[in-house]
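S.K.: A predicted structure for the sequence below; I have some questions about it.
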Amino acid sequence: MFDPHTSPITIHYRPRNRNTYITITHNGEVCVRSPIKDEKRLRLILRDRESWIRSKLSAIAASPLAHHTLGETIRFRGECIPITQLPHLCETLQRAKNSIDIEKYYTNFYKNEAILTLPSRLAHYERKMGLHPKEIRFKKMRRRWGSCSSEGVVTLNTMMMQLCYEHIDYIIVHELAHLRHMNHSREFHALVRTILHNERELRRELKQVRIG
């Protein structure tokens, strides 16, 4: 159970921030980004947000993605499933000599699934939005689910194959919307909302999901 006075937290000192921001990662880590250096003061802030933090941690614990063991399970399409349900991956993992090999095979699996799955979903939303990238790229990224360059190149993180289809579609629509609005203005979010009416909810949910 989370205790604002004693539970471990990760503190990122951000002197340029005006406010203190608390986030809960996908694996239940409490992270604080703040211009405040004094940990005691930060603990008091956490105490004020204790109810919210506990509710988030409870939701993460109940998530189907919560209990994952490398080499035994895999996060795939919004679920945590045994690798035995994916015979080809299971066979490939038999060649793994260590955890580095296992992670490499997982990465390759996600990339192959992304190349097979995402183009048709992209084409669907391209037609629906009337927006067409000059180029589409698939690659593993550590910090972002996707990006859109000013040249019209959309890049999608192959690790998004861990997510449910609702979240995958949100990322696709989000990046396509950048072809019209290269910012996160009201107009940008309004455009996304014309396609996905629960845009706000999906955006909040994705902020809680750790990449990787």
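M.R.: Okay, I see it. Residues are numbered from 1 along each chain as shown.
S.K.: okay, CA-based contacts and neighbour counts for the rest of this
M.R.: Fine.
S.K.: which parts of the lengthiest helix in the chain are buried?
M.R.: Criterion DSSP state H: the longest helix present in the chain is helix 99-129. Buried residues in helix 99-129, counted by 16 or more other Cα atoms under 10 Å: 102-103, 105-111, 113-114, 118, 122, 125-126, 129.
S.K.: what do you get for stretch 83-94?
M.R.: For stretch 83-94, burial by neighbour count (16+ other Cα under 10 Å) applies to 83, 89-90, 93.
S.K.: stretch 147-163 now?
M.R.: Under 16+ other Cα under 10 Å, the buried positions of stretch 147-163 are 147-148, 152-163.
S.K.: want to throw those into TSV with distance to Phe138 and secondary structure?
M.R.: Compiled in TSV, the buried residues of stretch 147-163 are given as follows (distance: Cα to Cα, whole Å; DSSP: H, G, I helix; E, B strand; the rest coil):
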residue	distance to Phe138	secondary structure
Ser147	10	strand
Cys148	12	strand
Gly152	14	coil
Val153	11	strand
Val154	9	strand
Thr155	6	strand
Leu156	5	strand
Asn157	6	strand
Thr158	6	helix
Met159	10	helix
Met160	10	helix
Met161	11	helix
Gln162	14	helix
Leu163	15	coil
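S.K.: included below, for side-by-side comparison, is a second structure:
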Amino acid sequence: MVKSFSDLMSGKETFLFSKWPVEVHRRPFRRSVSIYLYPNKPIKVMASKSTSQKMIVDFLMVKKDWIEKTFDKFSEIAEKFPEKKIKAYEDFPFLGKDRKLKVVITLHKKPFVSVTDDHLLLHIPRNEWSANSLIEEHPTALKEIRHFYKREAVNFLNERLTFWSEQMNLRPSQVKYREQRTRWGSCSSKGIINLNWRLIVFPQEIIDYVIVHELAHLQHMDHSNRFWSLVERYIENYKDIMKSLKESQYLVEFLSENQ
């Protein structure tokens, strides 16, 4: 069940547990054992330097059913939201609408991305253009795609935040745009609102809900009935939107630097 091996060149401590590779990351003052699961990656174990491999394996055994279910869920998600390839005619979501990637030539010296009603346009400089540009993948263009989405997100989210701030008469002390894996927004006790710029892939109604949700925290720093009543005053169908966001949250994964 467990086969150990070491990677002397990298210094990693790895072994095989059941059918899954495991990477152990040790910290000198850590008191507990924790595991982290990610799609298409080894099980990551955080443990102290004194924790034996047997203790780690015993811990994994206790969590085996959960590990199995989680990796099964990852497989289901991968099937529903397949990895996107940066090539012509691939669909990319933007403001709730799938737009096909169209590769076009440009006289500019650097590649860039723009958008139309139906297409996401990847502009390839003439000096990089080849006979295969229309059929090959362009994995290095992820940088330009991320830059485009973030730029458009900051502009659009700013507009919607200004609109809802006026409607609700609630204004943050500061707004920051971040890239978080599992959170769409947050509001601090100092009135600072953080918004996940990858929201730009979703329809406006989802974006509006997240903004109203965070603005409502300026008045109620909890999820009390008063808080939800305030949200519902402006977004009557917020429960349906929350469900839609949860079901479509993995649409943003193509924007991750390390897919």
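M.R.: Received, thanks. Since we're looking at a predicted model, the values are computed, not measured.
S.K.: fetch the TM-score of the aligned pair.
M.R.: TM-score for the superposed chains, counting by TM-score structural alignment, normalised by the length of structure 1: 0.63, backed by 163 aligned residues with a Cα RMSD of 3.6 Å.
S.K.: sorry, back to before: tell me the one of the buried residues of stretch 83-94 of structure 1 nearest Ile24 of structure 1?
M.R.: Ile83 (27.2 Å; Cα to Cα).
S.K.: could you find the closest non-adjacent residue to the closest one?
M.R.: Once flanking residues are discounted, Ile83 of structure 1 sits nearest to Thr73: 5.1 Å by Cα to Cα, 6 or more residues apart in numbering.
S.K.: which position in structure 2 pairs with the one you found?
M.R.: Matched by TM-score structural alignment, Thr73 of structure 1 corresponds to Asp91 in structure 2.
S.K.: the very next helix or strand once past the longest helix of structure 1 vs structure 2, average distance?
M.R.: Following helix 99-129 of structure 1 in sequence order, the next helix or strand is strand 135-139 (DSSP states H and E). Following the fit onto structure 2, the mean deviation recorded for strand 135-139 of structure 1 is 1.5 Å by mean Cα distance after the TM-score superposition for structure 1.
S.K.: can you list contacts of strand 135-139 of structure 1?
M.R.: Here strand 135-139 of structure 1 makes contact (Cα atoms under 8 Å, 6 or more residues apart in numbering) with 111, 114-115, 152-158.
S.K.: at the geometric centre of structure 2, which residue do we find?
M.R.: Taking Cα atoms, centre = their mean, the centroid of structure 2 lies closest to Arg181, which sits 4.1 Å from it.
S.K.: any idea which helix or strand carries the residue located most distally from the centre of structure 1?
M.R.: Relative to the centre of structure 1, the most outlying C-alpha is that of Lys40, 30.6 Å out, by Cα atoms, centre = their mean. Per DSSP H and E: Lys40 of structure 1 is located in helix 39-48.
S.K.: which elements pack onto the following helix or strand past that helix?
M.R.: Counting by DSSP H and E, the next helix or strand C-terminal to helix 39-48 of structure 1 is helix 50-62. If you count contacts as 3 or more Cα pairs under 8 Å, 6 or more residues apart in numbering; DSSP states H and E, helix 50-62 of structure 1 packs onto strand 21-24.
S.K.: which element follows the strand it packs on toward the C-terminus?
M.R.: Next along from strand 21-24 of structure 1, by DSSP H and E: strand 30-34.
S.K.: roughly how far apart are the aligned partner of His184 of structure 1 in structure 2 and Leu122 of structure 2?
M.R.: When structure 2 is aligned by TM-score structural alignment, His184 of structure 1 is paired with His223. Going from His223 of structure 2 to Leu122 of structure 2 by Cα to Cα, to the nearest Å gives 42 Å.
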